[in-house]
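J.: only geometry, no sequence info:
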């Protein structure tokens, strides 16, 4: 009896291992398919994380990583005491707030409008039109902006002809943020509707039929069925967007930045470029980037905690 119980225990211990092997053999091609993506994140997102050590050093390319002098939190103290810190923080948060306040709701509204289109052919045509700008580079987007809003652009041609005035769209601090948001909406709003359209497709159509029978109009169906049906998707995407609130799309800002709008264009990402690649202060620039990442992580965790507090689905 004792030997039989021991054999049974050993068999139970072997079951999970054999089950794992069976699952591995069964889904081996799925792992092969996922391998390039996993390798990409491993090589370009996890392996470079050792570089955060440079934020606590006075890095010198001649001395290398391990022989450079350790300075602790000196770079962070210097950054927080810089006169430009408050301006960078203000510009970065304002730009992120503008994108969050205008771009994020616009994608939801656009997805709702596309969802209401009944002609499949016309819907596919509109989707193709609004998706295309996503595949256009920021260089071309900014070039088109110069054509329309430049000193000798289309709009200034008509304002000069009709009102005898020239509006400095691209050389004004007041116009910098609105142009950035308009570019963002035009380029990525259509692409951002994909997830919302997928969530809308998961709503049971019988709910709309029952609401129509009860006399609900299109606005009532949207407010009481459609929006609650995609609420969890909205919350998750909002949390993810809050995690990147300190990122300002460096390529876009860099292409739009000039000496005339520098007061509004000075954000953390642009400052890191100037410090790291123009002044060659590598450790100082990495410290600023690490600060941005930590703040973004805290905001994302806080938003996720708030979502859980209100009994909404978070990202984890």
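T.: Yes, it's here. Model, not experiment: these values are computed from the prediction.

J.: every contact and neighbour count from this point should use C-alpha atoms.
T.: Fine.

J.: tell me the secondary structure at residue 61.
T.: Following DSSP: H, G, I helix; E, B strand; the rest coil, the label given to residue 61 is coil.

J.: and the helices in the stretch 201-316 of the chain?
T.: Counting by DSSP state H, counting those that start in this stretch, the stretch 201-316 of the chain has helices at residues 205-213, 218-221, 227-229, 231-243, 250-256, 262-265, 268-273, 282-309.

J.: buried set for the third one?
T.: Neighbour-count burial for helix 227-229, counted by 16 or more other CA atoms under 10 Å, picks out 227, 229.

J.: and the contacts of that helix?
T.: Helix 227-229 has contacts (CA atoms under 8 Å, 6 or more residues apart in numbering) with 199-200, 203.

J.: same deal with stretch 98-113?
T.: Stretch 98-113 has contacts (CA under 8 Å, 6+ apart) with 177, 181, 184-185, 189-190, 192-194, 196-197, 241.

J.: centre of the chain versus the host helix or strand of residue 8, how much separation?
T.: If you go by DSSP states H and E, residue 8 is part of helix 2-26. Mean-position distance between helix 2-26 and its chain equals 45 Å (CA atoms, centre = their mean, to the nearest Å).

J.: list the buried ones in that helix?
T.: Within helix 2-26, no residue is scored as buried using 16+ other CA under 10 Å.

J.: repeat for stretch 107-124
T.: Neighbour count says stretch 107-124 has 107-108, 110-112, 114, 123 buried, by 16+ other CA under 10 Å.

J.: ok, structure two:
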């Protein structure tokens, strides 16, 4: 009787809270081994991703390693004001945005196109062989890729220039011409990561019901029509989610890739936020200032993810969250 009375007198909000906690504990007990399996990854995420976020405090300080986080002088938004008024800001912004826009236009579709082509291969042995070949560059470090680039495109001893001279053409200053730098970065990214990017899309294509293709063939659809009507819509949500994540990294350019390829001749088009943070923050020990630059990058990425996700949902898509 008392239990019934307590249930009647319990506020609805408290009942919802109790029901929610009960469902969580039930799920934890039911799937305890799965949660234990994921616990190491969760601890690594907290330890190496969330715990270091305390470090963003120094963006609002004149940080001194001898005084620590709490005793360093607080300066508010002084570092942000200095950064936005710095003449280098617009150069860094231009280079970073331009490189990422080229990546969106040329690199982002490359794994999709390659996945569609591989999906049309019916010989499984040949298909697996091609997949293995296009996966391999992903496992090479940027140091090796930079070395291959210099070997192929160096002005004096580069293989490409030797071939051009042998065919009667003049040598080309591939690596010291600013107009070619962004193209080289995009080409390197496509060669290195396009094959590895097909993993997600091929997995999504593998979940397509084969009966859909059979019905399309019975209706007289050719391979191209089947791709357009069945395969592409099947991976559409995956493409949208990856595009949203890509927009979240619009202010990021691979540091190793740019740092290894840049030189004094192309510095005007090669200097991006990542190399600037390294040059000023590490080499000149301006930790607070470069932390402010990094925080600006993260804020822009977060804003773009939120906006693009809302636009996708308004357009009728599932979105990222």
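T.: Everything's here; your move. Remember, it's a predicted structure, so these values are computed and weren't measured experimentally.

J.: could I get the TM-score for this pair?
T.: Remark: TM-score between the superposed chains equals 0.94 [TM-score structural alignment, normalised by the length of the first structure]; 314 aligned residues with a CA RMSD of 2.0 Å.

J.: hmm, back to that, need the buried residues of stretch 107-124 of the first structure in a markdown table with secondary structure and distance to residue 305 of the first structure, can you?
T.: Formatted as a markdown table, these follow (DSSP: H, G, I helix; E, B strand; the rest coil; distance: CA to CA, whole Å):
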| residue | secondary structure | distance to residue 305 of the first structure |
| --- | --- | --- |
| 107 | helix | 24 |
| 108 | helix | 23 |
| 110 | helix | 28 |
| 111 | helix | 27 |
| 112 | helix | 28 |
| 114 | helix | 32 |
| 123 | helix | 38 |
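
J.: residue 250 of the second structure and residue 7 of the second structure, how far apart?
T.: The gap separating residue 250 of the second structure from residue 7 of the second structure is 52 Å, by CA to CA, to the nearest Å.

J.: repeat that for residue 181 of the second structure.
T.: 70 Å.

J.: swap in residue 320 of the second structure?
T.: From residue 320 of the second structure across to residue 7 of the second structure, the span is 39 Å (CA to CA).

J.: and residue 176 of the second structure? What does it align with in the first structure?
T.: Superposed on the first structure with TM-score structural alignment, residue 176 of the second structure falls opposite residue 171.

J.: and its match, how many neighbours?
T.: Residue 171 of the first structure: 18 surrounding residues under other CA atoms under 10 Å.

J.: I'd say it and residue 260 touch.
T.: Yes: counting by CA atoms under 8 Å, a contact exists between residue 171 of the first structure and residue 260, whose distance comes to 5.0 Å.

J.: how close does the aligned partner of residue 312 of the second structure in the first structure get to residue 154 of the first structure?
T.: Counting by TM-score structural alignment, residue 312 of the second structure lines up with residue 307 in the first structure. Look at residue 307 of the first structure and residue 154 of the first structure: by CA to CA, they are 46 Å apart.

J.: with residue 229 of the first structure instead?
T.: To residue 154 of the first structure, residue 229 of the first structure is 43 Å away according to CA to CA.

J.: for residue 161 of the first structure, same thing?
T.: With distances taken as CA to CA, residue 161 of the first structure is found 11 Å from residue 154 of the first structure.

J.: more neighbours, the two?
T.: Using other CA under 10 Å, the more surrounded residue of residue 161 of the first structure and residue 154 is residue 154, with 14 against 11.

J.: what do we get in the second structure for that one?
T.: Using TM-score structural alignment, the equivalent of residue 154 of the first structure in the second structure is residue 159.

J.: repeat for residue 35 of the first structure
T.: Mapped onto the second structure by TM-score structural alignment, residue 35 of the first structure lines up with residue 39.

J.: so that match is in which element?
T.: Assigned by DSSP H and E, residue 39 of the second structure belongs to helix 32-45.
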